[in-house]
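J.: the following comprises the amino acid sequence and a computationally predicted model.
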Amino acid sequence: MADRLPLGHVREATLEVKRSVFLARVERVDDEDAARAVVAAARARAPEARHHCSAFIVDVADAQPIERSSDDGEPAGTAGTPMLEVLRGAGLTNVVAVVTRHFGGTLLGTGGLVRAYSDAVALALDGAPRVRPVVRTLVELELGPEEAGRVDGALLARGVEVTDATWGPTVVLRLAVDDPAAAEALAAEVLQRPATLTLAGHQVTEVAVAG
């Protein structure tokens, strides 16, 4: 899976080229409607600006990612597509970039526009933290109430994520694990008797990407 910006993360940068000011904003989004809302918000913040160029990539379950870009009045291919290429090159998904241009009176030419829009997005992304989706298996462990607290604490101490606990005549702990077989062996070690884990689906967790 491709990397993402952390939830709620926003990056901004300002680039000036021959008195034209390019204000870049890059945000984490999780669907197409959210991406378009970010573009609309940029327009609302600076209605006097001549261009609000944009690009976004969002994942779709069981389908190819949606990729869209807009030159918003700039010469075709000089803004949105170069911005999209920067997002692709960064290896990111679920991300939208908007660059608002305040015209400075000097024409930049097609090459100058491509560089300016690309550089503005790259500048906004420079040093951005990343997270990566990791799919973990959900399993359930059924045990007696008298041992639930001890087992819960022991599993947590060994790095097992306990996502839920259902209390009744018996207690069911729901665990998110990378390797169900290894988790079953660990549960048996903690319980000091054979343990059986029941599969209960999957969970997507985002973990920080080092560096």
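T.: Perfect, thanks for sending it.

J.: switch to C-alpha atoms for all contacts and neighbour counts from now on
T.: Fine.

J.: what ranges do the strands span in the protein?
T.: 10-17, 20-28, 51-60, 63-70, 95-102, 131-143, 161-167, 171-177, 197-208 (DSSP state E).

J.: highest mean neighbour count out of these?
T.: strand 95-102 (a mean of 28; mean count of other C-alpha atoms under 10 Å).

J.: got a list of contacts for that strand?
T.: With contacts defined as C-alpha atoms under 8 Å, 6 or more residues apart in numbering, strand 95-102 is touched by 4-5, 20-30, 35, 38-39, 42, 46, 49-58, 83, 87, 117, 120-121.

J.: out of the strands of the chain, which gets nearest to Gly111?
T.: Closest to Gly111 of those is strand 10-17 (C-alpha to C-alpha; 12.4 Å).

J.: so who does Gly201 touch?
T.: Contacts of Gly201 (C-alpha under 8 Å, 6+ apart): 137-139.

J.: repeat that for Ala2.
T.: 91-93, 132-133 are the contacts of Ala2 under C-alpha under 8 Å, 6+ apart.

J.: rerun at 6 Å
T.: By C-alpha atoms under 6 Å, 6 or more residues apart in numbering, Ala2 lies in contact with 92-93.

J.: report the separation between it and Pro82.
T.: Separation of Ala2 from Pro82 (C-alpha to C-alpha, to the nearest Å) stands at 19 Å.

J.: then Glu48?
T.: Using C-alpha to C-alpha, Glu48 is found at 24 Å from Pro82.

J.: ok, those two, which is more surrounded?
T.: Pro82 (23 against 10; other C-alpha atoms under 10 Å).

J.: what about the more buried one, distance to Thr100?
T.: Separation of Pro82 from Thr100 (C-alpha to C-alpha) stands at 14 Å.

J.: go on, Leu191?
T.: Per C-alpha to C-alpha, Leu191 is found 60 Å from Thr100.

J.: now swap in Thr78 and tell me
T.: Thr78 sits 14 Å away from Thr100, going by C-alpha to C-alpha.

J.: one more: Ala40?
T.: Ala40 is 11 Å from Thr100, by C-alpha to C-alpha.

J.: and for Pro194?
T.: As judged by C-alpha to C-alpha, Pro194 and Thr100 stand 62 Å apart.

J.: against that first model, consider the following:
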Amino acid sequence: MFQTLAGPATLLQEIKKSRFLACAAPITGEDEAREFLDTHRDPSANHNCWAYRLGQAYRFSDDGEPSGTAGKPMLQAIDGQGLDGVVVLVTRWFGGILLGSGGLMRAYGGTAAECLRQAEKLEIIAKVEATADIAFSDLARVKAKLAAFRDLAFVEEFTGTGAVLAVSMRQEDRAAVSALITDLTSGRARLRFPDDEPEDRG
């Protein structure tokens, strides 16, 4: 089960006289990630390194630090905590002491990880959509039973004989909701999912 951040988070650390400021936030698209980075990067700092994860898409930047010492450890901090839809920026002000490759990886990855650990999280719920044609005689009963499912929502569009219900539900409830509608309507209604095989009308 993936999580994302409930809102922005920051963390400031000093490591061998260099200051590391982490800023993190939830994002829903790459444009949001770029906007966040443009807003929070500090041109006066030595480095503004970043990483983000959006489903299968990810990007990171070392911004002048030795390759692999900043952005990648920050991405690993995101992935290591099972987060998605998250961007992290770590800004460094150099304090005069060289940290070496291992030290930089620990500083950037550790600062990002601690910022994310302290941030409030939200569960990302996998949802699926489906529709069903429900007769007027079954409609009230079906709607009453559907209300028992957590995070389920539906919209009804009335027809001459009843209503088409467009239902949004948790992925894990797919089989139970489908069985419920079939049982309540004695097989007269069936939940149709976008990935269902088309009916053979031959």
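T.: Good, I have the coordinates. Treat the numbers as computed from the prediction; the structure is a model and nothing was measured.

J.: picking up where we left off before, as JSON lines, the strands of the first structure with distance to Val151 of the first structure would be great.
T.: JSON lines is the format used below for those (distance: least, C-alpha to C-alpha, whole Å):
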{"stretch": "strand 10-17", "distance to Val151 of the first structure": "40"}
{"stretch": "strand 20-28", "distance to Val151 of the first structure": "38"}
{"stretch": "strand 51-60", "distance to Val151 of the first structure": "38"}
{"stretch": "strand 63-70", "distance to Val151 of the first structure": "40"}
{"stretch": "strand 95-102", "distance to Val151 of the first structure": "40"}
{"stretch": "strand 131-143", "distance to Val151 of the first structure": "9"}
{"stretch": "strand 161-167", "distance to Val151 of the first structure": "11"}
{"stretch": "strand 171-177", "distance to Val151 of the first structure": "9"}
{"stretch": "strand 197-208", "distance to Val151 of the first structure": "14"}
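
J.: give the aligned equivalent of Ala107 of the second structure in the first structure.
T.: Matched to the first structure by TM-score structural alignment, Ala107 of the second structure sits across from Ala116.

J.: report the mean deviation for the longest helix belonging to the first structure after fitting onto the second structure.
T.: Across the first structure, the longest stretch assigned as helix under DSSP state H is helix 109-125. Superposed on the second structure, helix 109-125 of the first structure shows a mean distance of 1.3 Å to its aligned residues (mean C-alpha distance after the TM-score superposition for the first structure).

J.: show me what Thr78 of the first structure aligns to in the second structure.
T.: Under the alignment (TM-score structural alignment), Thr78 of the first structure maps onto Thr69.

J.: contacting residues for its match?
T.: Going by C-alpha under 6 Å, 6+ apart, Thr69 of the second structure touches 101, 104-105.

J.: mind doing that once more with 10 Å?
T.: If you count contacts by C-alpha atoms under 10 Å, 6 or more residues apart in numbering, Thr69 of the second structure has them with 49, 61-62, 100-109.

J.: repeat for Leu156 of the first structure
T.: So Leu156 of the first structure contacts 162, 175 (C-alpha under 10 Å, 6+ apart).

J.: show me what it lines up with in the second structure.
T.: Alignment note (TM-score structural alignment): Leu156 of the first structure maps to Ala147 of the second structure.

J.: quick check: Ala122 of the first structure touching Val86?
T.: Yes: between Ala122 of the first structure and Val86 there is a contact at 6.5 Å, judged by C-alpha atoms under 10 Å.

J.: and stretch 13-27 of the first structure, which stretch of the second structure?
T.: Structural correspondence for stretch 13-27 of the first structure: residues 11-25 of the second structure, per TM-score structural alignment.

J.: returning to what we had before: which residues do Ala40 and Thr100 of the first structure both contact?
T.: Any residue near both Ala40 of the first structure and Thr100 by C-alpha under 10 Å, 6+ apart counts here, and that gives His52.

J.: hang on, isn't Glu65 of the second structure packed against Leu98?
T.: No: with contact defined as C-alpha under 10 Å, Glu65 of the second structure does not count as touching Leu98 (11.4 Å).

J.: so between the two, which is more surrounded?
T.: Glu65 (16 against 12).

J.: how near is the more buried one to Phe158 of the second structure?
T.: Taking C-alpha to C-alpha, one finds Glu65 of the second structure at 61 Å from Phe158 of the second structure.

J.: circling back: pull the contacting residues for the match of Ala107 of the second structure.
T.: By C-alpha under 10 Å, 6+ apart, the residues touching Ala116 of the first structure are 15-17, 20-22, 78-79, 82-83, 99, 101, 108, 110, 122.

J.: gap between the spatially most central residue of the first structure and Ala124 of the first structure?
T.: For the first structure, the residue nearest the mean C-alpha position is Arg4 (3.0 Å; C-alpha atoms, centre = their mean). Look at Arg4 of the first structure and Ala124 of the first structure: by C-alpha to C-alpha, they are 14 Å apart.

J.: same question for His52 of the first structure.
T.: Distance, His52 of the first structure to Ala124 of the first structure, using C-alpha to C-alpha: 16 Å.

J.: understood, closing this out.
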